[in-house]
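Chemist: next comes the sequence, and after it the predicted model I'd like to discuss.
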Amino acid sequence: MKPQLPSLRQLATVGLLTSSAGLLLSACSDSGDNETSETAQEPTEVTVYSARAEHLIQPIFERYTEETGVKVRYITDNAGALIQRLKAEGSNTPADLLLTVDAGNLWQASQEGLFQPVESEVLERNIPEHLQADDNEWFGLSVRARTIVYSTERVDPSELSTYEALADDQWEGRLCLRTAKKVYNQSLVATMINTLGEEQTEEIVGGWVDNLATQPHSNDTSAMEAVLAGQCDVTLVNTYYFGRLQKENPDVKLAIFWPNQDGRGVHVNVSGAGLTRHAKQPEAAKDLLEWLSSPQAQEAFAEANQEYPANDSVEPSDFVAEWGDFKADSVNVESAGRLQSDAIKLMDRVNYR
């Protein structure tokens, strides 16, 4: 979770620099009246460090600028690099917001002291309690489910039931998984520890490992391709990866199954954001965060990556809605970070690599 700090890739900047006229302060009069020069200027730019890809966030930020006149300067990189960057920059950071994926990453940034609490009736109204930090340091902005994807050629969905059941003997040699090194499966296991306890979770994850048909895959797409190739029959993926594959091939011989519908529900996680501790434009950053949680922004923010809106008053896109309704796990996603270290140790003990 704490890689060596690479050079940031500043992929894009929305808009031009604020005009020189907007930066000038009124000159002080000879009488010493400097009231005008000391009056704070309305912010015209806010800076975001984003672990979401440029093509997902650029249209959203451009829309915000169109609606408010406030320009959004953004820098993209992976979550670990951005967290290390913020730590290294300290009070000199230009970042006003950190936008990243997975509650585990958001929790880590909070533990590093990189956020500050945000008191906002708007955010409290728009974002459900289980999709935000207890201390209001970060808020989920879109939801992704980590669920079962299966071969429609070799699996009858009646065979499927729960995450736990994938450890049963019937799935021996039929399961593919993404590597344990990625935060997504770490977060799933962490929430299982939260609900089931460490002993039972270790037994389940150990069963998954025993049932693996191949070595763990580098990413969700590779795992689904292994299912399509007949190397295995089922896997676990974030829904948006399935969405990307389905958009490319509407007739793909895969389908989603929603597990644990008679129990705790499907594991969900978030992409989200928090106000940085040393934000230079805290009010402007808060305004942007509130706007991202609003109905007018949520639909576009979620649809950009085939995710679900975090604001539960907003419907998912028609494409995503085609996957059907499901009961989601209501455990606070913060547990994905709080128990992340325990999850990593557990996965290592059962040789899930």
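Modeler: On my side now, so go ahead. Given the structure is predicted, the values throughout are model-derived calculations rather than measurements.
Chemist: only C-alpha atoms for contact and neighbour calcs from this point on.
Modeler: Noted.
Chemist: and the strands in this structure, which stretches?
Modeler: Secondary structure of the chain (DSSP state E): strands at 9-13, 45-50, 71-76, 97-101, 139-151, 175-176, 234-238, 254-257, 267-275, 308-309.
Chemist: any chance of TSV for the ones you listed, columns mean neighbour count and distance to residue 169?
Modeler: Below are those laid out as TSV (neighbours: other C-alpha atoms under 10 Å; distance: least, C-alpha to C-alpha, whole Å):
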stretch	mean neighbour count	distance to residue 169
strand 9-13	12	46
strand 45-50	23	42
strand 71-76	23	43
strand 97-101	27	34
strand 139-151	25	17
strand 175-176	26	11
strand 234-238	25	14
strand 254-257	20	19
strand 267-275	26	23
strand 308-309	28	33
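Chemist: which one of those lies nearest to residue 203?
Modeler: In terms of C-alpha to C-alpha, the element of the strands of the chain nearest to residue 203 is strand 175-176, at 16.1 Å.
Chemist: circling back to that earlier point, make JSON lines out of the strands of the chain and add distance to residue 330.
Modeler: Shown next, in JSON lines, are the strands of the chain (distance: least, C-alpha to C-alpha, whole Å):
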{"stretch": "strand 9-13", "distance to residue 330": "36"}
{"stretch": "strand 45-50", "distance to residue 330": "26"}
{"stretch": "strand 71-76", "distance to residue 330": "30"}
{"stretch": "strand 97-101", "distance to residue 330": "18"}
{"stretch": "strand 139-151", "distance to residue 330": "12"}
{"stretch": "strand 175-176", "distance to residue 330": "26"}
{"stretch": "strand 234-238", "distance to residue 330": "17"}
{"stretch": "strand 254-257", "distance to residue 330": "18"}
{"stretch": "strand 267-275", "distance to residue 330": "8"}
{"stretch": "strand 308-309", "distance to residue 330": "15"}
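Chemist: second one coming, line it up with the first:
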Amino acid sequence: MKTIASVSFTALLVACSDGGAAPASNDQGTQSETAQKNGETAATVEAGSNGTLNIYSARHYDSDKLMYEAFEEQSGIRVRFREAGANQLLETMRAEGENSPADLIIASDAGALWRFKDAGLTQPLPEGEFEQLIPERLVEPDRQWVGLARRIRGVAYDPERISPDQVDEWQDLADPSLEGEICVRSSTNIYNLSLMAEMVEQWGAEEAQNWANAVVANMARTPQGGDTDQVEAVAAGLCSIAITNHYYWVRMTQSGSDATREAAAATQIAFPSFGDGEGIHVNITGVAMAANAQNTDEAIQFVEYLLSSDGQHRLVDETKEIPVIEDVTWPQGLDAIPEFEDSDTPLDTFGERQSEAQRIYDEAGWN
């Protein structure tokens, strides 16, 4: 099996949390060792290398490295990758300018992908078979990115203190009866920004502002930590409702830690709708073509691989995201989540309304 060549960080990076990725505390050392072993540095990753694909990814999962290796074996194309938070990668590409070696950008939120597009760091994807494989909603209108996996923002709640009808709609979280019952992470997190962006699109800015004000009043504590921390807080009795992405909760149910599994077992997961049959908030992990990509044929081959049965399994089996291809078996543990129906809100809206979403949170005092 070929060795994947990873890229050491030599460009100036701006430290900023992306959210949603698994901890990457050991990734940098592993990548540097791999690069040194192969006699490679960031300077050797040259745009236009024959049979090479350069990926900038905001994901940090060991399974992704195996996915790259599987694609290498199948295609004969050598994969090189750089992993960091989405904002770090964006700043790196800005600094690299036209000399950026990036061919593809992978990020875990439509709002994050929009930031690359807004910065002029992407280009329209060439036509490919992938368009026939996924719903139209998962292809950005200007073909700047395509969705690879689905992720749902919902709530985990204590069934002994909260009934299902109290978390049936997002509006329910604004009820004064829930004062002191909600745990959630910072408003600056991209997942919360995308959620609020859809609320603005669905309800209008005034109603979205009222909701944010009421949720702040219902918080059990100052926003802190990640989604897993919120679920653990419910299990510890600090609150009774945690806003979380579905896969954090599913991964907790299958954790090797007894305490983590018990925390998940003390809660149930629900997917609030936007009311009036408007569906639920479903986001994506997606991929974009870099503006200065040279290896476009190789890039499209990789996108189409990720949208194959094998590619989908390798992409989501560890993360517990939801496949976007029909008839692909869902990862173990997803049978525990309730049935859902996506809203029809265009995913690029999550980025376009991002600034407005942050303004609403700021005015509500949601730090």
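Modeler: Nice, I can see it. Note that this is a predicted model, so its numbers are computed, not measured.
Chemist: tell me which of the strands of the first structure lies nearest to residue 85 of the first structure.
Modeler: Residue 85 of the first structure lies closest, by C-alpha to C-alpha, to one member of these: strand 45-50, at 9.5 Å.
Chemist: that closest one vs the second structure, average offset?
Modeler: Taken over the aligned residues, the distance from strand 45-50 of the first structure to the second structure averages 0.9 Å (mean C-alpha distance after the TM-score superposition for the first structure).
Chemist: neighbouring contacts of that strand?
Modeler: Contact partners of strand 45-50 of the first structure, identified using C-alpha atoms under 8 Å, 6 or more residues apart in numbering, comprise 18, 70-79, 82, 94-100, 281, 284-285.
Chemist: next: stretch 325-339 of the first structure.
Modeler: Outside of stretch 325-339 of the first structure, the residues within contact range by C-alpha under 8 Å, 6+ apart are 103-108, 129-134, 186-188, 190-191, 193-194, 258, 261, 264-270.
Chemist: swap the cut-off to 7 Å and go again
Modeler: For stretch 325-339 of the first structure, contacts defined as C-alpha atoms under 7 Å, 6 or more residues apart in numbering pick out 103-104, 107-108, 130-131, 133, 187, 190-191, 194, 258, 261, 264-269.
Chemist: filter the residues you listed down to the buried ones, PyMOL style.
Modeler: To isolate the buried members of these in PyMOL, using 16 or more other C-alpha atoms under 10 Å:
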select buried, resi 103+104+107+108+130+131+133+187+190+191+194+258+264+265+266+267+268+269
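Chemist: so which of the contacts of stretch 325-339 of the first structure sit within helices?
Modeler: Those of the contacts of stretch 325-339 of the first structure mapping onto helices are 103, 104, 107, 108, 187, 190, 191, 194, per DSSP state H.
Chemist: so the second one makes contact with residue 186?
Modeler: Put plainly, it is residue 104 of the first structure. No - counting by C-alpha atoms under 7 Å, residue 104 of the first structure stays clear of residue 186, with 8.4 Å between them.
Chemist: quick check: neighbours shared by the two?
Modeler: residue 340.
Chemist: ok, back up a step: of the strands of the first structure, which is nearest residue 199 of the first structure?
Modeler: Residue 199 of the first structure lies closest to strand 267-275 among the strands of the first structure, at 19.1 Å (C-alpha to C-alpha).
Chemist: against the second structure, where does that closest one fall?
Modeler: Counting by TM-score structural alignment, strand 267-275 of the first structure pairs with residues 281-289 of the second structure.
Chemist: contacts for that stretch?
Modeler: The contact list for stretch 281-289 of the second structure, computed with C-alpha under 7 Å, 6+ apart, reads 103-110, 122-125, 144-153, 195, 342-343.
Chemist: alright, that wraps it up for me.
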